[in-house]
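Undergrad: structure for the following, please:
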Amino acid sequence: MPSKYDAIIIGSGSNGIAAAIRLQEKGLQTAIFEQAATPGGATRTSELTLPGFKHDVGSAILPLGLASPFFRKLPLAQYGLEWVHPEVAYAHPFEDGTAYACYKDLARTAAQLGEDEQAYLKLFGSLLSDWSKIDNDLLGPIGIPDHPLAFMKFGLKAMPSAQMLANHYFKNERTKVFFYGSAAHSTLPLTNIASASFGLVLTTGAHKYNWPFPKGGAGNFTAALLEHYRSLGGELFLNNPVIDVRDLPNAYAYLFDLTPRQLLRIKGLNFNSLYRNRMENYKYGAGVFKMDWALSEPIPFSSEKCRKAGTIHIGFSKEEIEESEKEIHKNNISGTPYVLVAQHSPFDITRAPEGKHTAWAYIHVPNGSTIDYSGVIENQIERAAPGFKDTILARSKMNTFDLQEFDPNLIGGDINGGKQDITQLFTRPIVKLSPYSTPDPRAYICSSSTPPGGGVHGMCGFHAAEKALHDHFKELM
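TA: As a prediction, this is how the structure comes out:
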């Protein structure tokens, strides 16, 4: 190990690797230090249930992995990455056995919606046509947008609550429920300001890129990123927890793929008391309770549209989803929660032994909850897929404590690196001109606790690397 690097990255999640690649691309000598034996943060794959059944332990469908302005430019196919594109990006079942499907084809999607067809085309058609103008600004810190008019048009739609936007654009309850399915990824009450933004971004992304996933497991996405990083001359050190920055080799810059609570525990950083106090007030969001199953057959959804979807959103009415997402912030949980389901094996035969299948799901729960919610999850899926329970060969359960043990960045089971409400959506981790820099001129934050927040897109790492380049290596910009 050299005694000095240009930059050191602490943490090998997608943002940490993105930062390292960006700096290495510029000719700097970098190294990643990872506390775990396996790199990737929450983007890893493992046999959680039975031998031969590959489960994504954290992230499972990576809608922003391909949509990321940085990742999609990298030659990851050279390192074995293959994207699987189900015919349906996501589907939303109803209790009568029917469903709505989000296809990549905007018109095909809208054609299902009856009286809401034209409203859907108007809403997402304009966003889709402007997407290439606004995606860089949406997935970055607050600044002067490259295309102010297009960005302002998006902002006017994104600032209301999901409830308000759905009621404004759509007449049919089923269309509103369909939109809620993607908006509820925010992990916020759907009456919260700006909760609509998540539904708009994710659905527009589905029409632009689909919601693909890596063949063989999400861990293959991490593997391809790291192979590219190594090809540029980067180094990775596993089983290297960082307690004191002074134990690391010397470097001009240290980029931390950590949340605020973890960063404040690192010794040797020159943080003043004001900064520490503000960081200690950073808010973490709801957690998740996650399950994986080994199955004897595909999930027997009543709707063929659900059987063709990689992701299924389960919540059978507006009121059911609204109640589910509201209750978790009161330290309660609904008896019929909103459930996110992912199924890979119907489209990727490498995920399970021949003739067998896998499934993955989670619900939002109070941060830090250790209650076993497996029964309510399986009951909800059973409503959309009668006979589902009979297909279960084995199951894996992970509560919020288990998830944090798996990846310390998942504080209390929060998969977004902090609450993404209006107070922290654009100004995370604190209100600051540069959210990536700290009072210590050597230290930067590159985790999902900085803009643009959660998701496997690497843009937090990319923007943090750009800031470090500007501060210490201007000649390379």
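Undergrad: alpha carbons only for contacts and neighbour counts from here, please
TA: Noted.
Undergrad: wait, is Lys288 part of a strand?
TA: Lys isn't right for residue 288; it's Val. Yes: with the criterion set as DSSP: H, G, I helix; E, B strand; the rest coil, the secondary structure at Val288 is a strand.
Undergrad: give me the residues contacting stretch 52-60.
TA: Residues outside stretch 52-60 that contact it (C-alpha atoms under 8 Å, 6 or more residues apart in numbering): 42-48, 213, 216-219, 292, 294, 342, 351-353, 357-360, 456.
Undergrad: any of those residues buried? List them.
TA: With neighbours counted using 16 or more other C-alpha atoms under 10 Å, the contacts of stretch 52-60 contain these buried positions: 42-48, 213, 216-219, 292, 294, 342, 351-353, 357-360, 456.
Undergrad: which parts of the stretch 1-150 of the chain are helices?
TA: Secondary structure of the stretch 1-150 of the chain by DSSP state H, counting those that start in this stretch: the helices cover 14-25, 63-67, 106-110, 117-138, 148-158.
Undergrad: one more sequence to fold, the one below, so I can look at both together:
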Amino acid sequence: MSDAVVIGSGPNGLVAANVLADAGWSVDVLEAQPEPGGGVRSDRGAHPDFVSDVCSAFYPMGVASPVMRALSLERYGLRWRHAPAVLAHPLPGGRCAVLERDVHRTAESLEELGAGDGEAWTRLYRRWEHIGDDLLAALFGPFPPLRAGASMAARLRAAGMLRMVRFLLSPVRRAGEEEFSGPGGRLLLAGSALHTDLSPESTGGTAFGWLLTMIGQQYGWPVPEGGAGELTGALVRRLEARGGRVHCDTPVTSVVVAGGRAAGVRTACGETVRAGRAVLADVSAPALYGGLVGWEHLPSALRADMRRFQWDLATFKVDWALSGPIPWSSPGAARAGTVHLASGMDALTGYCADLATGRVPGEPFMLLGQMSTADPTRSPSGTESVWAYTHVPQRVTGDAGPDGITGVWDERESTAMADRMERLIERYAPGFRERVVDRRVIDPPAFQRHNANLRNGALNGGTSAPHQQLVFRPVPGGLGRPETPVPGLYLASASAHPGGGVHGACGANAARAALRADGPLGRLVVRPALAALRRGAHRNSGTRGPT
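TA: Here you go, the predicted structure:
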């Protein structure tokens, strides 16, 4: 019997295990797949000579997160690599907005696209320098962020705080219009906001766009040398150095509840793995509630709340092996690790409108990664390892394009969607298709087969919209905390606050909650207080819903 069992070896699960091991706990991590990592894995699936990242690839939050930085993974073999430029958004006609590592060079790029926009970008970055550390601490720490929130409020004072909150809550289209005269800064913010499932008109979109671009300005958007799997490898090596163990090919089928507490887990082969202190679940909320934990152990209101749980959008991805670099019409795009492709703000809105109505976008917004540009070890000299993904509806009602895609994602539909993406790249880089040596298509069902937590490629553990954030994540009554209605069981996945992204905060918050609850103060004060709060929240939420 170990002190803790962690279900799932994604980055949150491995971070949770490391935090517990640092505290002296014995930890077993159980992973259903043949290798650890969840969405942080790499392979040679597109071509034997090319390294491809299966899901996530660039890690701005990984280098900025206080949680990940505290683990000092560089001591365990992790080496970060950076492309010459962070992010590019090419425009029709050869112009291009470029987020550089140097704020003055970014400002120069944006000034060429709109008078005064260089100073506007610098002003936004000065705002970040003023509160960025406190904001990251507030975002990635437990909710509510009392200490970091107080520090940020003191820095901004009353009037400044209100202006900052207004800015962060603004739709990214509106914030871009207020801050910039030209398209460059607007699109850098909006494209970054659309890494989530928000639209340019969504409340709070600016918070995501500003956060990602400012992290990029300060830290870059780096990649692990050798592939995403090297980040997982460093987490595993660090854990094993502290006595923790990772068991692959070990699917968990249920959480064992005994005496009103989580006492361990049961695996697919029928083995019971006991946990003396805690069980931490790096799985989606729908997989945990009513799945690994039966409804008989949960409040009736939670079942109704989970019926309303909203997934984020599905994902469609293509990996390419190219004989040479992408022949961009915009030279700035050739220097960037990440490239956003959309003709303008209205195209982003149209794309999101298609998604909102269940249609596969006819002109998809694409996130593209030039991996060899960032890390030359990814492919032979002179070639390029590339991926791009776009979002599609979880439930397809029609196709806004010409191919009649229905969402069955058979070979015809997946080929048609991949060809649609290639035609869009060709528009900005004539000759792209001539350089394709091979490609791999990862459609929504393939994401889910790779990792059951990625429902059709839902990468963020549930929508990023305000109605499922903070105290509403994953459901109202969760108090924005990793504790669950079952004592000793903690939600450690992206379905918990603060949500998606490879930052490790969901896992670290769950581990710290388990440590607090196991201490004398936790047993006497914290556990009873949280139990009372949860009971009150679930009572107040009502009990209507399926039975």
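Undergrad: let me see the TM-score of these two.
TA: Superposed pair, TM-score by TM-score structural alignment, normalised by the length of structure 1: 0.95. Supporting alignment: 474 aligned residues with a C-alpha RMSD of 1.8 Å.
Undergrad: of the helices of the stretch 1-150 of structure 1, which stretch is the most buried?
TA: helix 14-25 (a mean of 27; mean count of other C-alpha atoms under 10 Å).
Undergrad: what's the mean deviation for it versus structure 2?
TA: Relative to the matching residues in structure 2, helix 14-25 of structure 1 has an average distance of 0.6 Å after the fit, by mean C-alpha distance after the TM-score superposition for structure 1.
Undergrad: quick one on the thing from earlier: is it possible to get a markdown table of the helices of the stretch 1-150 of structure 1 that adds distance to His168 of structure 1?
TA: Converted to a markdown table, those look like this (distance: least, C-alpha to C-alpha, whole Å):
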| stretch | distance to His168 of structure 1 |
| --- | --- |
| helix 14-25 | 36 |
| helix 63-67 | 26 |
| helix 106-110 | 17 |
| helix 117-138 | 10 |
| helix 148-158 | 10 |
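Undergrad: I figured Leu236 of structure 1 hits Ala37, correct?
TA: No: checked against C-alpha atoms under 8 Å, the pair Leu236 of structure 1 and Ala37 is beyond contact range at 11.1 Å.
Undergrad: neighbour count winner among those two?
TA: Under the neighbour definition other C-alpha atoms under 10 Å, Leu236 of structure 1 and Ala37 were set side by side, and Leu236 has more, 20 against 10.
Undergrad: and the aligned residue in structure 2 for the more buried one, which of the three is it?
TA: Residue correspondence, TM-score structural alignment: Leu236 of structure 1 in this structure matches Val246 in structure 2. In three-state terms, and counting by three-state DSSP, Val246 of structure 2 is strand.
Undergrad: over to His313 of structure 1?
TA: Applying three-state DSSP to His313 of structure 1 yields a three-state assignment of strand.
Undergrad: same check on Pro346 of structure 1?
TA: With three-state DSSP as the basis, Pro346 of structure 1 sits in coil.
Undergrad: how about Gly191 of structure 2, nearest residue that isn't a chain neighbour?
TA: By the measure of C-alpha to C-alpha, 6 or more residues apart in numbering, the closest residue to Gly191 of structure 2 outside its immediate chain neighbours is His340, 6.5 Å from it.
Undergrad: and the helices in the stretch 351-500 of structure 2, which stretches?
TA: Ranges of helices in the stretch 351-500 of structure 2, per DSSP H, counting those that start in this stretch, are 371-374, 411-428, 444-450.
Undergrad: read off where the first one ends up in structure 1.
TA: Okay, so that is helix 371-374 of structure 2. Going by TM-score structural alignment: helix 371-374 of structure 2 matches residues 344-347.
Undergrad: hey, where'd the strands end up in the stretch 201-350 of structure 2?
TA: All strands of the stretch 201-350 of structure 2, identified by DSSP state E, counting those that start in this stretch, fall at 223-224, 245-247, 252-258, 261-267, 272-281, 314-322, 336-341.
Undergrad: could you export these as CSV, including distance to Ala532 of structure 2?
TA: What follows is those, written out as CSV (distance: least, C-alpha to C-alpha, whole Å):
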stretch, distance to Ala532 of structure 2
strand 223-224, 44
strand 245-247, 35
strand 252-258, 20
strand 261-267, 16
strand 272-281, 20
strand 314-322, 37
strand 336-341, 47
